[in-house]
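1. Sequence first, then the predicted structure, then my questions.
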Amino acid sequence: MRIAFYGSSLLSSYWNGAATYYRGLLRDLAARGHQVTFYEPDAFDRQKHRDIEPPEWAEVRVYEATESAMRAVVAEAARADVVVKASGVGVFDDALIEGVMKAARPDAIRIFWDVDAPATLAEITPAPDHALRRTLPSLDLVLTYGGGPPVIAAYEGLGARRCIPIYNALDPETHHPVPSDLRFAGDLNFLANRLPDREARVEEFFIKAAAHLPDRAFLLGGNGWHDKPMPSNIRQIGHVGTRDHNAFNTSCLAVLNVARDSMAAVGYSPATRVFEAAGAGACLITDAWVGLELFLKEGEEVLVARDGADVAEHVRSLTPERAKAIGEAARARILAEHTYARRGAEVDILLKREAERVRARGIAA
């Protein structure tokens, strides 16, 4: 099928945590014979911070962040068998969801793909006239990268015909064990951009943990932290491109994951970092959230912390031998159950079933 996918960016992970998710899924769908065109705006300096060049498995259309350019790419939705509008494009989101679904052919499959369901739902639930909310009943599918039963119930309660989580996963060709790199040496490494609904949890799980262990080395990667007061044992390195994520994850004793407030509250929302760390065979310490057991087993494949003191105790007591065993167990579990090949197979089946339903609808009409 010809898939027109309107998202934030396939080429850059700069202020764009969904990049790895898009790449893993769309690459697998292309391998299954689908023709993917990804439309991304030239916005937020992402084109200046590309992690990859346009891949052979997708056509990437970068358009100017202007209304006229947006309207031009919206019109191209009419060529596709599957039209996807993702959340968080960042420019013209309302116009895009209404425009591409209006431009789509009657026999096309219409999908809203939410990569931040808690935030989206918080925005549209109190707003009956929101563009996305008005569009929901006309869509064939809402797909989300997490959220589980609470998100499914919320979307279907707002009029979505069907909501299905397609969780984050691992692409073993891009995230895998590599030799350690002195640039990323540390006892606990943490990679995250500074966002308002994560900052308090970062203070608790990372900054307080570092304060508890002044003799241990903490490494922080990501944008926006330059003016945040921190203990002297935290070293900041700014944006880390995806090509360096493997080394970032393998060059330390353990890697930390901290969910944003909304993700932690909803649960069932494993971050991309969880799968990247596991794919590299890193020992992961994560904050606690409902649904974690669907992906990793506490104490054997992942270490779980309820606060900064727990994180500090994990780091203090962790030996290199145990860290290695946990990392290897996590990698085996994720490779067996949570790869993008598995997620791509799920989506491929969904698309084929929806195509049959749309055809039947056309015959009946």
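-> Structure's in. What do you need? Numbering: from 1, shown residues only.

2. Going by C-alpha atoms from here, please, whenever you check contacts or count neighbours.
-> OK.

3. Looks to me like residue 219 is in a strand.
-> Yes - Residue 219 sits within a strand when classified using DSSP: H, G, I helix; E, B strand; the rest coil.

4. separation between it and residue 252?
-> 9 Å (Cα to Cα, to the nearest Å).

5. Run a quick neighbour tally on residue 163.
-> Residue 163 has 22 neighbours, counted by other Cα atoms under 10 Å.

6. Apart from its chain neighbours, what residue comes closest to it?
-> Closest residue in space to residue 163, ignoring its immediate chain neighbours: residue 142 at 4.6 Å, by Cα to Cα, 6 or more residues apart in numbering.

7. What ranges does the stretch 151-300 of the chain have for its strands?
-> 163-165, 186-191, 218-221, 234-238, 252-257, 284-287 (DSSP state E, counting those that start in this stretch).

8. now the fourth one: how far from the chain's centre is it?
-> Taking the mean of its C-alpha atoms, strand 234-238 sits 23 Å from the chain's own mean (Cα atoms, centre = their mean, to the nearest Å).

9. tell me the contacts of the residue nearest to residue 257 when sequence neighbours are not counted?
-> Setting aside the residues directly before and after it, residue 257 is nearest to residue 286 in space (Cα to Cα, 6+ apart), at 4.6 Å. Applying Cα atoms under 8 Å, 6 or more residues apart in numbering to residue 286 gives the contacts 256, 257, 258, 302, 303, 304, 305.

10. and the comparison structure, right after this:
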Amino acid sequence: MHIVILGLSITSSWGNGHATTYRALVRELVRRGHDVLFLERDVPWYAAHRDPSGTWAGRTELYASLDDLRERFASEVRKADLVVVGSYVPQGVDVGAWVQGTAKGVTAFYDLDTPVTLAKLERGDFEYLAPHQVPGYQLYLSFTGGPTLGRIERELGSPAARPLYCSCDPELYGPGGGKPRWDLGYLGTYSHDRQPVLERLMLDAARGWPEGRFVVAGPQYPEGVVWPPNVERVQHLAPPEHTAFYTAQRFTLNVTRADMVRAGHSPSVRLFEAAACGVPVISDAWEGLDTFFRPGLEILVSHDTRETLGYLRELPESERQAVGQRARERVLAEHTAAHRARTLESYAREAASGRAP
């Protein structure tokens, strides 16, 4: 297939989780023989934080404006077998309208932020998607599965809402050697709704265990955050550094955004990346988590400071390693980028044939 993807970013992982997902997916599609063109709006905040070129596959082009996009890439969109528009694309409503009016092949909306998107639509916030556009996409590809998919079809009129979860790249994420440097770490951009959970599950644990070693990596944290003295801060961590970061932890923490907790069935890329490294994950609780990992066996669930400290100080080392190994085996069997590429292929081909995916 000839595939065109219009996404938030593939060139910069600064302050977003989209880039790593797109890179892994595009690479696997290219490996399977598809021609993939990724179109990205050239914006100053990503231009100032580009990751090293050559860390992603396919063809990538930057466009300066909506007019520039229309003038330079109309023929590519018109001849494509599949055109995908991602969430949070600048001027996404206008981009989507242009794609739906131009493309001759299958069109899809890829929502890497489904619960956030649905909450925005309820508020009348049509930043990158408008409700009337949903029926015009033959596929609604969602980072969230479960009951939310039925809601997208019933309430928004999608012909086919299907899960296309985030994944990990097993060529980039794997076990490391050496002694862990930190007892617990967290990787994530600041979010006001995640911060109270981070405080409860990690920062309060750090305050309650001064001998413990903790680390938080990610940008945009406000100056008012009070970091305990045993919590190290890393402002930004490029994807090539993620594996070394995860494997330097005894445990890693996953904290989910409030909208995604409410929707359930919304795994974050941190879950799969850390698990692929064989590092046991301590996660907040949300509906559907047990469809990706078995709690207590492949993932550890914490509701409060006491539970977090219990894992850190009381779980035997042999069981800690076993949890990480079982999670890694689960990821390699079900949650790699190669799995997602094959899934996308099947959705696109069935949509093109006129059959419901």
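-> Happy to help now that I have it. The structure presented is a predicted model; accordingly, all values stated were derived computationally and were not measured.

11. TM-score for this pair?
-> Remark: TM-score between the superposed chains equals 0.92 [TM-score structural alignment, normalised by the length of structure 2]; 353 aligned residues with a Cα RMSD of 2.2 Å.

12. related to what we said a few turns ago, kindly state which residue of structure 2 is aligned to the residue nearest to residue 163 of structure 1.
-> Under the alignment (TM-score structural alignment), residue 142 of structure 1 maps onto residue 140 of structure 2.

13. Now the helix or strand encompassing its match on structure 1. Mean distance?
-> Taking DSSP states H and E as the criterion, residue 140 of structure 2 maps to strand 139-142. Taking mean Cα distance after the TM-score superposition for structure 1, the mean distance separating strand 139-142 of structure 2 from the aligned residues in structure 1 is 0.4 Å.

14. Quick one: the helices in the stretch 151-300 of structure 1, in order.
-> 196-202, 208-212, 245-250, 261-266, 272-279 (DSSP state H, counting those that start in this stretch).

15. What number of residues are in the vicinity of the spatially closest residue to residue 79 of structure 2 that is not a sequence neighbour?
-> Spatial nearest neighbour of residue 79 of structure 2, excluding adjacent residues (Cα to Cα, 6+ apart): residue 104 at 6.7 Å. Neighbour count for residue 104 of structure 2, taken as other Cα under 10 Å: 15.

16. counterpart of residue 236 of structure 2 in structure 1?
-> By TM-score structural alignment, residue 236 of structure 2 lines up with residue 239 in structure 1.

17. Pull the contacting residues for its match.
-> 14, 221, 222, 223.

18. Quick check: the closest residue to residue 62 of structure 1 other than its chain neighbours vs residue 168 of structure 1, distance?
-> In space, and not counting its chain neighbours, residue 62 of structure 1 is closest to residue 40: 5.0 Å by Cα to Cα, 6+ apart. To residue 168 of structure 1, residue 40 of structure 1 is 20 Å away according to Cα to Cα.

19. And residue 61 of structure 1, by the same measure?
-> In terms of Cα to Cα, residue 61 of structure 1 sits 24 Å off from residue 168 of structure 1.

20. So for those two, which sits in the more crowded spot?
-> Taking other Cα under 10 Å, residue 61 of structure 1 and residue 168 do not tie; residue 168 has more neighbours (28 against 17).

21. Could you tell me how many residues sit around residue 333 of structure 1?
-> 17.

22. Over to the one 5 residues further on?
-> Residue 338 of structure 1 sits with 20 neighbouring residues when counted by other Cα under 10 Å.

23. OK, contacts around whichever residue in structure 2 pairs up with residue 276 of structure 1?
-> Using TM-score structural alignment, the partner of residue 276 of structure 1 in structure 2 is residue 273. Counting by Cα under 8 Å, 6+ apart, residue 273 of structure 2 touches 167, 168, 169, 173, 243.

24. What about the last one, how many residues nearby?
-> The burial metric for residue 243 of structure 2, expressed as a neighbour count using other Cα under 10 Å, is 19.

25. That'll do, ta.
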